[in-house]
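Peer 1: with the sequence up front, the predicted model follows.
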Amino acid sequence: MPAPAHITTVGVKRPGFATGGTSVTIQVPNSFATPVPNSVIHHYDVVISPSKKTLPARRGYFQSVRPGIGKMLINVNISTGMMYKKGPLLRVCLEYINKNNPNALSPTHGLSDRERLRLQRFISGIRILTTHLGPGGQKQTKPRVSMTVADYFRRTQNNPLQFPDVICAEVGSGALNPLELCDVPPGQLMRKQFPPEKTKDVLDFATKKPVGRLQSIKNGLDVLAYGQSEYVRQFGMNVDHTAGPLKVQARVLKPPTLKYGPGSRQMTVIPTNGAWNMVGKKFFKPVTIDRWAIVIYEQQRSFNDRSAQDMINGLCGSCRDVGIRLAPTPFIFWENGQGPIAKQLNNAGAACGKDGTGAQLLVVVLPEGGNDIYTNVKHFGDIIKGVATQCLKSSKCFRANPQYYANVCLKINVKLGGINTIPDPSSVSVLTDQYNPTIIMGADVIHPAPGSDGRPSFTALVASVDSNAAKYIAATRVQTSRQEMIEELEAMSHHCLSMYMRYREKVEGKAVGTTAPKRIIFYRDGVSEGQFKQVLEQELPLIKKACASLKINPKITMIVVGKRHHVRFKRDADRSGNCKAGTVVDRDVAHPIEFDFYLQAHGGLLGTSRPAHYSVLYDENNFSADALQSLSFTLCHVYARSTRSVSIPAPRYYADIVCSRAKNHYDPEGTLNFSDSATPVDEGQADISSLEAFRRGFMPLHKSQSSLMYFS
């Protein structure tokens, strides 16, 4: 059998341990003393999906060596992935496009270019074994005359093809192989974005409570067999896994007190395990909405006048409960999602005000599978018209309970300039020090999915503008594909700093000359540890240049917040078996010399909660560990869309959302296609892979939205 072919087509010294909070002892279910030489993933067969499916799920092990304080550690975790199904490549391709007849893979029998390109992205890079070599596995001499692939196999190898019209697979050498003569060997992990229809299955399969996860890891120690490793013995190492998971000292931070607005029966609330409710509470700063319209893209026989009125009553009631003044009689329109959506939305908005003021809010009801309509709505509202839009799924708002509409109100209020809640000044002195006004920033970069060659990366910078770090604005840019460092951070920082000083002067009434921040706290998306030096050498100077251009000199603290790691904690503290919200670990598994800590800011719901890993790269403010941990925990409670703490600080979370919505800045009817089936050559656009083409097509945010939390 021939060899398989591949289808082508620095940081600062640790300041010491923090001391605040309640001390507890917890277990790290996937850390064991002393090292193993290499990072490896071992897979064993535990299949979620039936064998007839193209992408069965498998569970295996991740392992790596980590430096601890006074010891080396092996970090072991269970890992989940999807694998290509072994067997004939033809069958794998048919199952992917959900067809039975092999001729469905023939352009002459109806295979569209779009479907072919989608299939190309799916199997690109997969290893195959070919079965058409000559006797003894020797390659045949290339023919001296031009002939079709089918003729070649019939004449030179006496192997007529069963399906001569079916597309071929091109390997790295350029050879074309008929699908029917290719086999997929077993054990190939699919390192690409999961198909959307598979996401729920994979999540269900990967979800394990802490007790179950720990037991799976213990069971796997026999598979990993460190005592039998030749490499471990040669290096004179010993892995002590008999003591079980590592026990570490942890603390549970005191949650912040959150403050609500006038008229609340309870003006303040202290979250319990990262959760609280809105019963009897008014928003800190609710908005008034006099002009709004509803546009329904569901068929009227499915979502009729009664359904629409029920939705209006539910939304108005929830708005009234939280202090939003919402006019009870909106204009209602039923529209066809295949029609000119921008024109339909414009007409709906214009109907709200004869004086040309238009709508303040457009509520859009979407049918199932209405992703394209959603993109059009957001492009119209955020980019073209500058009007707040709130999309609802028809299936969700049909006879919805009050809690659903309460959650919708959280989004609507901040989109129109309101503030839902703020941390009580007594809870977080870092933010409320009047002598040291502080701006909080969050930055992120999102890259195209694996296989989406030719598409750019997008960057986002989100920053607070108010003194309570509850109201944020955003800047987003296009940059070189798969580049992690933010190219235009200077311009983005200049914009955010200017907006911060403007808000403090115009809205908060601060005197001119006192509006500039004295401190910048910069939360960066989880770049890899090997890129920390790049952040300090490339991004930090850009922030300083932006400050210099504005003639301000704030002290800067840079913190990388990572979630892509394999450290998990277990403590029997709640029904889920996870640690309580506010659990912080800054010893034992932390870095021996650098300033880092793990913070689990949210209460566990499903599976095993993943703590965020904070690495402080630069700190001119000389914050104590207590101060930064408390601040970070507080910022996890000001995420406007939830009455639960989230796993990472709100500005960092917002930056992720802004990045993911960057495609809304492009004309939905244009040639730059971001659908899952699109490719760099879709629609025959030869220049679509050009970065400049994407930059030219990227439309700026509407001016009226630039000071609002449109991304909420």
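Peer 2: Perfect, thanks for sending it. Just so you know, these numbers come straight off a predicted model, no measurement behind them.

Peer 1: rest of the way, CA atoms for contacts and neighbours
Peer 2: Fine.

Peer 1: stretch 426-437: end-to-end distance?
Peer 2: Separation of the first and last residues of stretch 426-437 by C-alpha to C-alpha, to the nearest Å is 15 Å.

Peer 1: strands of the stretch 301-450 of the chain, start to end?
Peer 2: For the stretch 301-450 of the chain, the strands defined by DSSP state E, counting those that start in this stretch cover 325-326, 331-334, 361-366, 388-393, 422-423, 438-446.

Peer 1: below is structure B, check it against A:
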Amino acid sequence: MENHSGHGGGGGGGEGGNTQYETIGASSTSEIKFHPEMIIRRYDIDIKLEEPFRPNTNVSKSDALMVANKLFSEYPTLFPSSAIAYDGEKNIHSAVELPTGRFKVTVPKGEDISPHTYTFTIKPVNSPELTRLYEGIQPSILREILQGMDVVSSSDGPRGGEIAQHFGIAVSEKISEEMTEVTTRVLKQPNLKPPEGDGQWNLLNKAGKHIKRWSVLDFSQNPTCKWHKPMVQSFPQYLAQHCNKLGIQMEETPLFYHGSNMNVLSNYNQLYGLLTYVHKRAERRLQILICVMAERHNGYEIIKQICERDIGIKTQCCMSYLANELKDQYLTYLALKISSKVGDSTISLFNRLPHLDDDRHVIFIGADVNHPSGFNTSSPSIASIAASMNWPGVNRYAARICAHPHGTKKIWKLGEMCLELIQAYACKNKIKPGKIIFFLNGVSKSDKVLTEELDDLKKAIKSNGYSPTITLVGVQKPHLMGKRGNIPPGTIIDTTIGFDFYVCTHNNGILCTSEPTHYHVLWDEHGFSSSEMQRLIYNLCYSFSYCTKPVSLVPPVYYACLQGAPLP
């Protein structure tokens, strides 16, 4: 802890049997009562990751809450948790005066990851009294008070407990503590090749391609910044050994190792020359090139463009600070990606997907827009599209990405990127797909999607007699459900008329973490029934190459999301 001033202490109002409350915000479901003499103090919060240092890294809301809770537990007198409400972003509301300044907080990140150190900076903003709700105050101040009350009342859950009492706030008894109960049904697990009984599988004793020709291109050597961590020389050997341990046959020694530095990534001509040299040195027969980077860098996209579109090298990028830890979890993640990229698959479906049993080829496309998080207001948003490249296996994907102005929600050049992927499919399979099933992340019911994205897609691909049928499905990422345990994989929540439902597809061993995903069919030219679409989505979730169990999000969207935020 450093450079802080002020002091903790002071009691909150609203305690005791004779407290007189006023009421505001009454509705048919809830109302908030408050003590008119109470003061809500607001503080501005800024949290930065200090160690390991990663430039341009934003702290997520979940990490921010973890850091705040750690700080409050270390200094309970200065930060009495029962008198503080933190929104997980930039605001703390407090019933007592808090110390200001900068604090260092070290948070353990689990047995596979080293602890992280953060700076937690707190500055006072204002202290609006609740009595000013009765005065002719400016709308901005009124909004400030009401927002503070909302954060406080939500910090204790539906009935408002100890925290709300310190602020002199009470929440109406109209809100039920019980979660909404819904009627569900459970789909049967699909038949897999090879057979697996428990919804999870491993790679052991499964024949696959032998990775004989691989090399390492290390951009983390000769560091130019103090926070860059050079790759440890034992990493390639550990990676190969771990691949073999998982059943992925890989030569334990790469063809060669070449050291470079991060500056090369900023010079297109120099990077192109380096990658061309690597390609020639491997006699143009590399199966995979491992590219090690010291930090996130825009050069990642250039590497992909040069290697996989211009030269013809498959690449797997990784971060040196994660590689250096030599942890099984990260090595397994890399091993599964490498296996997928050289043409292997962890599992495949035994039967064809429902309602797709005619002779026409089918391509599955997923789209997503990834926006910078936290306080980053200048970096571009990244639109990404992923599409399946084989049928009926549906376990190999290609992708395209495009930078957008910050905060842009519509996918620019959607039709153009989809056309490129359809052409890639046709080049690989000698035939264009006759059916397109398109999953668009982040939307549910939206006329704008139908008039813009769908029209853009049709205009781009329908030409020269080519006119595939299209189904468009809106996807909203997983929603937490269940408080006594997990709901089983294959659970369908479908209580409405039409193509609007939740599907729980993943097999998560951690209690109370089941997260069904919301799907809504926006356009359908294939005549799917609701049950057929649900079965198709559930079965697809068993075909994700980077996992050995079904995933929570339909794979075309999952791959698109990974492309929008590809590292580490």
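Peer 2: Ah, there it is. This one's a predicted model, so the numbers in the text were calculated from it and none came from an experiment.

Peer 1: now the TM-score, please.
Peer 2: The pair, once superposed, lands on a TM-score of 0.65 when counted by TM-score structural alignment, normalised by the length of structure 2; 457 aligned residues with a C-alpha RMSD of 5.0 Å.

Peer 1: which among the strands of the stretch 301-450 of structure 1 is found nearest to residue 414 of structure 1?
Peer 2: strand 388-393 (9.9 Å; C-alpha to C-alpha).

Peer 1: on that earlier part again, nearest to residue 344 of structure 1, out of the strands of the stretch 301-450 of structure 1?
Peer 2: Residue 344 of structure 1 lies closest to strand 331-334 among the strands of the stretch 301-450 of structure 1, at 8.8 Å (C-alpha to C-alpha).

Peer 1: what's the average distance of the closest one to structure 2?
Peer 2: Strand 331-334 of structure 1 differs from its equivalent in structure 2 by a mean of 3.7 Å after superposition (mean C-alpha distance after the TM-score superposition for structure 1).

Peer 1: show me what residue 486 of structure 2 aligns to in structure 1.
Peer 2: Under the alignment (TM-score structural alignment), residue 486 of structure 2 maps onto residue 578 of structure 1.

Peer 1: next: residue 256 of structure 2.
Peer 2: Residue 256 of structure 2 maps onto residue 331 in structure 1, by TM-score structural alignment.

Peer 1: what of residue 417 of structure 2?
Peer 2: Residue 417 of structure 2 maps onto residue 492 in structure 1, by TM-score structural alignment.

Peer 1: buried set for stretch 489-498 of structure 2?
Peer 2: Neighbour-count burial for stretch 489-498 of structure 2, counted by 16 or more other C-alpha atoms under 10 Å, picks out 489, 490, 491, 492, 493, 494.

Peer 1: how about the residues you listed in TSV, adding secondary structure and distance to residue 195 of structure 2?
Peer 2: Output for these, formatted as TSV (DSSP: H, G, I helix; E, B strand; the rest coil; distance: C-alpha to C-alpha, whole Å):
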residue	secondary structure	distance to residue 195 of structure 2
489	coil	17
490	coil	18
491	strand	21
492	strand	24
493	strand	27
494	coil	29
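
Peer 1: now, among those, which is nearest to residue 176 of structure 2?
Peer 2: Residue 176 of structure 2 lies nearest to residue 493 out of these, by C-alpha to C-alpha, at 21.6 Å.

Peer 1: distance check, the closest one against residue 442 of structure 2.
Peer 2: For residue 493 of structure 2 relative to residue 442 of structure 2 (C-alpha to C-alpha), the value is 19 Å.

Peer 1: what does residue 289 of structure 2 give?
Peer 2: Taken as C-alpha to C-alpha, the span from residue 289 of structure 2 to residue 442 of structure 2 is 34 Å.

Peer 1: these two: who's more crowded?
Peer 2: residue 289 (22 against 15; other C-alpha atoms under 10 Å).

Peer 1: grab the nearest non-local neighbour of that one.
Peer 2: residue 315 (4.7 Å; C-alpha to C-alpha, 6 or more residues apart in numbering).

Peer 1: ditto for residue 494 of structure 2
Peer 2: residue 501 (4.8 Å).

Peer 1: for the strands of the stretch 301-450 of structure 1, give me CSV that also has distance to residue 113 of structure 1.
Peer 2: Converted to CSV, the strands of the stretch 301-450 of structure 1 look like this (distance: least, C-alpha to C-alpha, whole Å):
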stretch, distance to residue 113 of structure 1
strand 325-326, 49
strand 331-334, 34
strand 361-366, 29
strand 388-393, 31
strand 422-423, 52
strand 438-446, 28
